[in-house]
Every structure is written in C-alpha cells, then in structure tokens.
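# Only the shape, not the letters, is given here:
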C-alpha cells in the first residue's frame, strides 16, 4: 500500500506540473493555434456597377451566381471511414459520389458523367460547375453540405450585340494574386476603360470554420471587419433605340453595297453628345469569342482618307477669310496642275462657270483646289488644326486613333493638291462628324462625348464635365457654309443638281457632303482605281440643326447601285430621327440655287 501511495503522489505532482506548464507557458501559443485553426478571412466582393443608356435602360448589369466546389480527397476518406465503421448505415464514397453527380444533373442540368469524373479525381480541391442560380445551388448544398458554394457574379447584356463595341465585355477574373481582386473585370470597351469606377472596392469578413480556411463556416461567427463599396453605375449619352436602328440599318446597307466594313455616328449638333456609334459588325458579349478583331471599335480606331467630305475645310476657310461668296462665279477648267500632279474632276468637262456653292454641291476637285490656293497652305493647315484633325477627340473610348495629318513643315508641292480634296490625310468617322458638328453649331466645335454621368453607390449623380467648346470660325461663316451645303441634296434639272439628292428629306432642309476617296493599293503602293472609301456627312435640319450624321463605307462594290453613295442611308437615318424626336418641319423649303451657268 505504501508503494501505491507513493506512485499516486508522484502522478499528481506530474499532472500539476503539466497543468502549470500548459496554463502558464503554452496557453498563449495554444490559444493562437486554436484561433488560427478556426478563424478564416473571407473576401466580400463589391457589386459591379451597371452601364445604362441616356434613358436609364440597362446595357450591362451584374447577376449574382454560385460556383460549386468540392474536396475529393477529404470526402473520400470521410465517407469510406464512415462506411467501414458503420456498415449498412453509410454509403461508401463510390455510391455517395454517384448520388451527388446524379442529383446535380437533375437540378442543374449538368452532365452526371462529367461531374462524377471530377468528384472521383485524386485532387484535393476541384471546381464542379460555374454560374449557377443561387436557389439551385442551395438545393444541392442543403442536401450535400460538403459541397461548397462560392458567391460570384456574371455580367448580363440584355441587348446582346446592342452597343457591344462601345460597352465591351467583362468576365470573372482570378488571375490577380490578390484574392480581393477576384471579381468581374473588363476586357474591352468601356467595361475595360472604366473598370475602376465600375468595380468598386472589395471588403472582408472574419468567420469561424470547422476546419480552418477550407472548412464550413460555423453559424453566428461572422464578424464584419470591412464593408465592400459597390461600384458606380455609368450613364451613357447613347440612346438604345437609336443605337439599335443605326446598327441594324448600317449592317444591312453595308451588305447590300458589298462593303468590307462600315461605321457611322449620330451626334447632337450642339452638345457633341453621341446618340449612336455603330459598326456593321458587332458581337454578343453574353457569348464572347474573345476575338480582338470582333471586340474592336473601328468607328474610333480605324482612320480612313475622307475624300470630298474634307472639302468643308476649304469651304469654311474661303468664307471665313473673305476669299469668295456663295454666289460668286468661278471659271473651272477640266483639270488643274499642282506641282507635279494633275488633278481632274470626277466627270470630264471643258471650262465651266460655277458658283462657289456649285463647286461644293457638285464636288468639283478643280474648283476646290482653286479656292484652296487662294486660302493658302498656312491658313488651310491652321483650319485643319482648329477642326481637331490629327488629334484624338477625347471621347473616352479605348483605342481611339488621332488620325493623321502631315505636319506643315513636311508638305511637298503636291501635298496641297491632295489635302483639300480629302486625300493624303486620315480621320475616323467620329472626327469627320465633329467637323460638321462645328458647321451645325455656328462655328463652335464641341468635342464629342459618350459618358454622361456617374451614379455612385449612395445614389448621388455626378455629371461628367462637358467639354469646352472651341471657336473655329465666326457664326456667320458657319451659317453661310451650312446654307451652301444644302445644295448638295438639291435635285434640279441639269446642270443644277447636287451630288446627293437621295439624301433630301421632304419637309426638312438638309445640309450634307458626299465623299469618294481612293484607297492605296497594297501591292503597287499607289492609289487604286477600284477600291474606295465612300463617305457622307449630313446635318438635320439645316435651318435649325439638331443632329449630325457621319457614315463611311469601306470598299463597297462601286459599280453597284448602292456602292457609290451613302446618301440613301443618311436619308433613312434622318427620317427615323425626325419621327422619333418629333423634330419640327423646316419653316421654309430649301431654295433652289444656281450651281453652274449655262454654257
């Protein structure tokens, strides 16, 4: 008995020493270890802002979804151990995984065989399926708690290809090492360039889990430590109805004309706000192919030589500097020599007596160059700069090209035989329309814009600053040129018909200008006699401007009825705009003016 008592005392002393050691020395470390085992930081994703048109109609918004994941190794071990320990009460892992795969097929519509392959893999962790409706995901996780459901989001584009080249596309990204940035992020368009504004700022929570970071969250243990800040909504100047009309009709016209591509823009004549910006080719961001060419926006990224629409530069300069008047008569020969280049008109003729208005309405290259020579290269070069050519408009769309204008110091003798008739320089359809917006706005160029406002998460609306207008010419100069360009749409007996009577709209005065520019042959590096850019710029109505429309066709079948002019498309677009916005009829009819004196 004495020996037993001694052993008991020794045991009690050892236990006490261990207790002291644990409480006094190891308690903090064990507590920290326990906390690490049970606490986990969970990212709280911010909700990405929507993109809406000027009327509040959504062009892009986010939808919350779930991604289901699984831990095959751990689950196989647990189920096989349970089945071995309690035969007949628990399925083994083979049977259990088969039930889960079948249930996922029944509820989610996924392939059971594919799911089974993932469930029975040797991986520690697998994603089973993405973009699942939360209610359906809950059905699975309620029945099979070992399936984890991650909160994610997908971007929805209700108009499919509507304004897709403007809006772009965003998808769920996990390529950033910082998991807080695992969210929807833009790949192209405004989704990309405005990503910081749309994405918001993620937050995080601390939770307790059964098995650390990979375990199930213990109910009631969520602690909010930093709230997420949702992204802002972005309001565009685009009108969804107008955008849809322009996209559909531009694509149809380009196809009918056999054009390789086409772009067009509709702008507010006074504010520069873009109501529609379209290309004949677009894509559905709900089903993106991630093809850079498909997701591009040629309307702002692909400059072209404009042809005779650029004659408005000479028209503005010749009126602004008092070189001529609309009714002044000029002797226009059939050709003109500029340095080493001989320039002809589009039609063969001898010496003609043409009014200034007639030179531009009938698009005489020779008459335009005669006036440009009187303006002089320095003043002409200055007018190009004032009109914003060779400079990005700053519209805020990614990939915008500044176009190209040769520096005045690099002009050769023949350069001034090209530029006034729209060859030897390049511009985008947006820049082309901006020139005519200057004419429509009584000489003040307002840089185009497409972003109207930011609506912050608290509901406050912040209007984007309106671009400062730039005075290009005197108001009367712009009005005079605008009135001259009405004759382009004039249909009158020979020889007083303009180049685009098809653009005329009954009841409205319309100003416009046609253009045909030769393209460079990539083999000979000379101007082609078969490949052209066909352009048109128009103002509706001319007597009280509301809209400016710019159109470009790339290499249409020039000999076809629809391949040599974009005026018919302008007519259709102008008719749609007049009806949609109930634009008042012009108070007077467009006067018929003399373009060419009888020979």
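Everything's here; your move. As the structure is a prediction and not an experimental result, all values here were calculated from the model.
# From now on I want contacts and neighbour counts done on CA atoms only, so please keep to that.
Fine.
# As a check, name the ranges of all strands in the stretch 151-300 of the chain.
169-173, 183-188, 203-208, 223-226, 233-236, 261-268, 274-279 (DSSP state E, counting those that start in this stretch).
# Which stretches in the stretch 351-500 of the chain count as helices?
For the stretch 351-500 of the chain, the helices defined by DSSP state H, counting those that start in this stretch cover 356-361, 365-375, 377-386, 415-418, 429-440, 475-484.
# Can you convert those helices into CSV and add a column each for distance to residue 588 and mean neighbour count?
Formatted as CSV, the helices of the stretch 351-500 of the chain follow (distance: least, CA to CA, whole Å; neighbours: other CA atoms under 10 Å):
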stretch, distance to residue 588, mean neighbour count
helix 356-361, 19, 28
helix 365-375, 29, 22
helix 377-386, 32, 17
helix 415-418, 37, 21
helix 429-440, 18, 29
helix 475-484, 13, 21
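# could the ones you listed go into CSV alongside distance to residue 166?
Converted to CSV, the helices of the stretch 351-500 of the chain look like this (distance: least, CA to CA, whole Å):
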stretch, distance to residue 166
helix 356-361, 34
helix 365-375, 36
helix 377-386, 27
helix 415-418, 33
helix 429-440, 13
helix 475-484, 30
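# Among these, which comes closest to residue 557?
Evaluated over these, closeness to residue 557 peaks at helix 429-440, with 20.0 Å, by CA to CA.
# what comes into contact with the closest one?
Contact partners of helix 429-440, identified using CA atoms under 8 Å, 6 or more residues apart in numbering, comprise 263-265, 267-270, 272, 299-300, 303, 306, 309-310, 387-389, 393, 444-448, 472, 478-479, 481-482, 537-539, 542, 545, 548-552.
# picking up where we left off before, which one, of the helices of the stretch 351-500 of the chain, ends up nearest to residue 253?
helix 429-440 (16.6 Å).
# and of the helices of the stretch 351-500 of the chain, who's closest to residue 314?
Of those, nearest to residue 314 by CA to CA is helix 365-375, at 5.7 Å.
# Output the contacting helices and strands for that closest one.
Helices and strands touching helix 365-375, by 3 or more CA pairs under 8 Å, 6 or more residues apart in numbering; DSSP states H and E, are helix 311-320, strand 329-332, strand 341-344, helix 356-361.
# Would you mind finding the most buried of these?
Most buried of these by mean neighbour count (mean count of other CA atoms under 10 Å) is helix 356-361; its value is a mean of 28.
# dropping in the other structure now:
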C-alpha cells in the first residue's frame, strides 16, 4: 500500500524528479557539453547566401528591379489603352457614333410644306393642313388586342381594318403596319400622349380645299402621299413640292420618345405657292349655274369656261358630270374642258366666215342661193330644217346657221385657205396650257380629207376640238382678230414670299380688225334674231353663236344602243359686244334626244345668260354709254 501511494505522488507532481546516481549524472553532463560543441562547430561551417544571390538562384529580380518591371508593364498597358482610345476616337469615331445613335436615337424625315394654290385675289383654293399617320409594331405591342380596340374607338376604323389589325397583332410577323393615314392632327397628339409601346404617330399633311369642290376640275388632286396626280396639282407638282428635312429624337428601351430630345438636323424648305387666274366667286358661280341646268334637262354633263378677252386669263372653268350609279351631279376631278374633244358643230361656222371675210372672198352682204339640201361627193348634206331655195347673205347664213350656205362660203374661200385659217385659230393642236391629259383635238391634214369631209369641216363636222380650243378660237373675234393663248397661272410665290409673275400669253393675229368687227356684228344678230335668243341679257349687247353637233358613239355611229341620236350642244359668246371684256363657252354633253333641250340655243345659251350678271358684278363691267341689248 505504501508503494502505491509513493508512485501516485511521483506522477502527480511535475517538478519532482527521480534520484540519479552521481557517476551517471557526470557522464550525462559530459555528453551534453560534447553535443553543444558539435552544434557550434557545424554552425560555423554554414554560410547563408545574400538576398540578391537567393533571388538570382530563384530566378527573381531584386525588389527594385521588380518594381521597375511592374512600372514598365503598367506603362505599356496604359499606352495600349491610350492608343486604342485614340484610334476609336479618330478612325472609328463615325462608326461608333452611328452605332450608339442607332441604339438610342431614331431619325425621322420632315415633310416639306406643299405650296398653296390661291385665286387671283389671294383666296386659298387648295392648301396643306397638319395631319398624322398612325401605325403599329405588332412585335412591341403589349395587350395588342386591347390597343387595337382603343385605336378603333378613337379613329372609327372599319370592321375590315380592325380584323386585319387583330390578325397582324396575333401573328406578329411584321414590324410595321399602318392603322390610318392623314387623321386629324389633334387625334394624333392624343394617341401619342397615351404612350403605348409599339404605337407610332408621325406627322404628315393633308390636302384640303377650303371652298369644298370649288375649282376641283382645275386644281386636280394629290394622292395620299401628297403627290399631284391630276390637274394643276400634277402639272405643277415639282414647283409646289418642297425639299424635305430630317429630325432625330432619343428613345427609351421601350422605343418611346424621350420628351425634349427632338433635334432638327435639316430644316425642310416649303414648296412654291401658285397664284391662279381663277376668280373664286366666278368659279363657284360657273359650277352652280351649270349644275342647275344639267339637273333640269337631265344631260350627261357639261363644261363652262369664262376667260378675260384681252389677256386670255381663265376666270372660271367648270366640269360637271352625272354619276351613272347614283344619278347625282357633281364637280369632277377631271378637267373635261381640256381632255375631251368633240365635234363643235355650228360654232365652227364663225371661223369659216371670219376667214372668208379676212381673205376678201366675201363680204357680209355677199348673197348665195341656198337650197336646204345638196349632194357633195357621195353624201347628201342638209340644213337643220327644210326650206325652199332662198337668197341668203353671208350675214343671214351665220344668223340662220345654214350648213349649205356655209359650205358655199368655204368654197369661195378655198379649202386649202380654209384649213390655214382653222389652224391659225388654234384648232388641231394643244393650247399653251398643256394641261395634263389635254387633247389636241382632231383636224386631219387638208390632203387627208376625202369626199364630203372636205366640206363638212366648214360647219364643224368631220373634225373635233376641246372646249379650251374652241373658246380660244372664238375669242379671236372678241379680241379684234388676235389670238391670245389661254392662261391659268398668274405667278409663283417662293418660300421667302418673293412673287414671280408668269409670262404674258403668246399672241398672233389671225384676221383683220375689220373682219373681226364684221363677224361680231353678225354674231349679235345670232343672239337677237337667230338661234341664240336665250342668251340675251337685258340692256347688254351680246355676240354669240350656237352649236348643235352629233356626238360619235362607241359603236362608230351617231346613235346610241336605243337608236337615238347623241347630241353635243354648245354656245359661245362675249360681252359687251361693242367692247368685249369676257368670253364664255358653255358645252352640254348628251342633252336628252327628242326634246327641245337638245340644241345649243336651248341647252347651253341659258347658262350663259344666267352667268353674265355675276361676271358683270364681280368684274365691275360697265357697258359703254348708250349701248343696249337687242332692239325690241
């Protein structure tokens, strides 16, 4: 038990040692000293290399050298970066700017304002007003069907259009689809403010006529892109079309425009304005009077031209047609006075007789024994009514509108000379207007006329002319024997407001002043005593001539499918007869056959008489002192 306790105490105490024998202790101390001396000797033999040597042994430079290498490497990297930046800012600058702009900016064309058309007094006849085009990108729309329904509510789209848009939204095949063009600008602003992603609103313009249909036949029209496709809009399209500009604006990730980011890069330049010879009040009157007469007699259509005698400036030009489907009459987009050619009939007798008077072949008192019918070549030609052979002067022949008598006058003149006068009066060629689609009419060369054609041209059959040609031809008599080309445009006005007058109408003498005066006196007899009594105007001397011609049908005859004659009735006159100021031509296309209204004196002359008071007022025409109308 004692031994156990001693062992426990020995292990429990860390400072307690077991007793060692003295001899053994000395041997141990000697060994320790010998080991210490060996360690010291070995330490003296070891020599550590220097840091530089250790660095060389390890393949690493000194800290200073490492620093230098690091600085050089940094410098090289910086130089490379600077070089790259310089390259990008010079050689690649444009492409990078363009790429950046493509991401966040959009370019838009700015349409130029199309020129306005004014009447001679500065009243607007055709002008462009702000509008908007609405389109969608189906690929960007959110709740596309809802957006389409909202647009339908705002724009009142057709059912077909809505169905088409919904189909586009569902398929998402295209990135651009028009919703509506030329909508009201305010509606466009409202839709733009809604901010729908994928709905685009672009500014454009819409052509409008402040006077409604007034002047439509002359002005023509533009297509939906503002390009002239008829009338003066087409003829002067290049003049009225300006130079477009461009604008950029920034967009957000949803492709919506960032407010205030718009920037005009090139300002548009407006087109030139046109100042026409048309008088808006006279134009309106010509259309209304013609409409009333055509509706009353139920003709197919008609034209009216009123021009200033001395200058050839057209004051009013109307073309009216009946819609075959609805039966309603309206002012047309087409200028039939320039594009339709027809046989002028008895109006052409003025040219034949004036030429014969000018050439000295006849005088107003020259008399002929005139039968009511006579054979020429293989045809028997007739007057409008049966009568016994009678002695008629040249003045009587024109007053009574005798076909056979006019042929006799032509034969006195000679058919070659007659042909020269017809061309000098402007028949057979376009007028100086060169209106889009204008017809030159039909006048065969004198050597190409055969059989009865050689004489029927004396009274206006076997040849054709437009209303523009015919009114200009008869205006020769009103203008003292001088032809003056018709004119529609007085001036152009540039974007800076500078007005440039158009050249005066070309003129040339056709017959002598005496021949014109003698013909005028005969034409006064036509109004007072002959076929144009319905053209009389109280207390105003009027000179004129009627024409009733057969109109060729598509079947090559002068009869329609019902076997009825087809007529073309006309009247041309000028006033005051003793000092002509205005010349007017009225043409009625297909007045009803078999009625009293088929003649020039009944279908066309009343339009002239109804229109003259307006012209007297608007043009401030005062008859010469002492002058009066037809004697009672």
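Structure received. Note that the coordinates shown come from a computational prediction; the quantities given were computed from them, not determined experimentally.
# Overlay them and tell me the TM-score.
Remark: TM-score between the superposed chains equals 0.82 [TM-score structural alignment, normalised by the length of structure 1]; 544 aligned residues with a CA RMSD of 3.4 Å.
# before we move on, back to that, rebuild the helices and strands packed on helix 365-375 of structure 1 as TSV, extending it with distance to residue 565 of structure 1.
Shown next, in TSV, are these (distance: least, CA to CA, whole Å):
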stretch	distance to residue 565 of structure 1
helix 311-320	17
strand 329-332	24
strand 341-344	20
helix 356-361	14
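# nearest to residue 108 of structure 1, of the ones you listed?
helix 311-320 (61.3 Å).
# Run through the residues that contact the residue nearest to residue 524 of structure 2 when sequence neighbours are not counted.
The shortest distance from residue 524 of structure 2 to any non-neighbouring residue, by CA to CA, 6 or more residues apart in numbering, is to residue 543 (4.1 Å). Each residue near residue 543 of structure 2 by CA under 8 Å, 6+ apart is listed here: 520-527, 573-577.
# quick one: what's aligned to residue 543 of structure 2 in structure 1?
If you follow residue 543 of structure 2 across to structure 1 using TM-score structural alignment, you land on residue 511.
# repeat for residue 599 of structure 2
Counting by TM-score structural alignment, residue 599 of structure 2 lines up with residue 564 in structure 1.
# In TSV, list the strands of the stretch 151-300 of structure 1 along with distance to residue 53 of structure 1 and mean neighbour count.
Below are those laid out as TSV (distance: least, CA to CA, whole Å; neighbours: other CA under 10 Å):
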stretch	distance to residue 53 of structure 1	mean neighbour count
strand 169-173	16	20
strand 183-188	18	23
strand 203-208	29	19
strand 223-226	32	13
strand 233-236	5	25
strand 261-268	15	26
strand 274-279	9	26
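# closest to residue 355 of structure 1 out of those?
strand 261-268 (30.5 Å).
# can you name the residues of structure 2 that the closest one overlays?
The aligned range for strand 261-268 of structure 1 is 301-308, by TM-score structural alignment.
# need the longest strand for structure 2.
Using DSSP state E, we find that the single longest strand of structure 2 is strand 124-136.
# Contacts made by the helix or strand just after that strand with the rest, please.
Scanning forward in sequence from strand 124-136 of structure 2 by DSSP states H and E, the next helix or strand is helix 144-155. With CA under 8 Å, 6+ apart as the test, helix 144-155 of structure 2 has contacts from 138, 141, 157, 162, 165, 166, 169, 170, 180, 183, 187, 196.
# mind listing which of those are in strands?
180, 183.
# how about TSV for the contacts of helix 144-155 of structure 2, with distance to residue 359 of structure 2 and neighbour count added?
Shown next, in TSV, are those (distance: CA to CA, whole Å; neighbours: other CA atoms under 10 Å):
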residue	distance to residue 359 of structure 2	neighbour count
138	78	26
141	81	19
157	69	16
162	73	18
165	73	21
166	77	18
169	78	25
170	81	12
180	65	16
183	63	18
187	69	16
196	80	19
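# of the contacts of helix 144-155 of structure 2, closest to residue 204 of structure 2?
residue 183 (9.2 Å).
# give me the stretch of structure 1 that stretch 108-121 of structure 2 matches.
Residue span in structure 1 matched to stretch 108-121 of structure 2, by TM-score structural alignment: 42-55.
# Pull out the buried positions in the matching stretch.
With burial defined by 16 or more other CA atoms under 10 Å, the residues of stretch 42-55 of structure 1 counted as buried are 42-54.
# Rebuild those as TSV, extending it with secondary structure and distance to residue 592 of structure 1.
Below are these laid out as TSV (DSSP: H, G, I helix; E, B strand; the rest coil; distance: CA to CA, whole Å):
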residue	secondary structure	distance to residue 592 of structure 1
42	strand	74
43	strand	71
44	strand	68
45	coil	65
46	coil	62
47	coil	59
48	coil	56
49	coil	53
50	coil	50
51	strand	46
52	strand	44
53	coil	40
54	coil	38
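# Which of those sits closest to residue 241 of structure 1?
Nearest to residue 241 of structure 1 among those, counting by CA to CA, is residue 53 at 9.5 Å.
# Verify the stated contact: that closest one with residue 239.
Yes: counting by CA atoms under 8 Å, a contact exists between residue 53 of structure 1 and residue 239, whose distance comes to 5.7 Å.
# Map residue 442 of structure 2 onto structure 1.
Looks like residue 442 of structure 2 aligns to residue 404 there (TM-score structural alignment).
# swap that for residue 552 of structure 2, sorry
Using TM-score structural alignment, residue 552 of structure 2 pairs with residue 520 in structure 1.
# circling back: helix/strand/coil for the match of residue 599 of structure 2?
coil (DSSP: H, G, I helix; E, B strand; the rest coil).
# List the contacts of the nearest residue to it once chain neighbours are set aside.
Nearest residue to residue 564 of structure 1, sequence neighbours excluded (CA to CA, 6+ apart): residue 558, at 4.9 Å. Counting by CA under 8 Å, 6+ apart, residue 558 of structure 1 makes contact with 530, 531, 532, 564.
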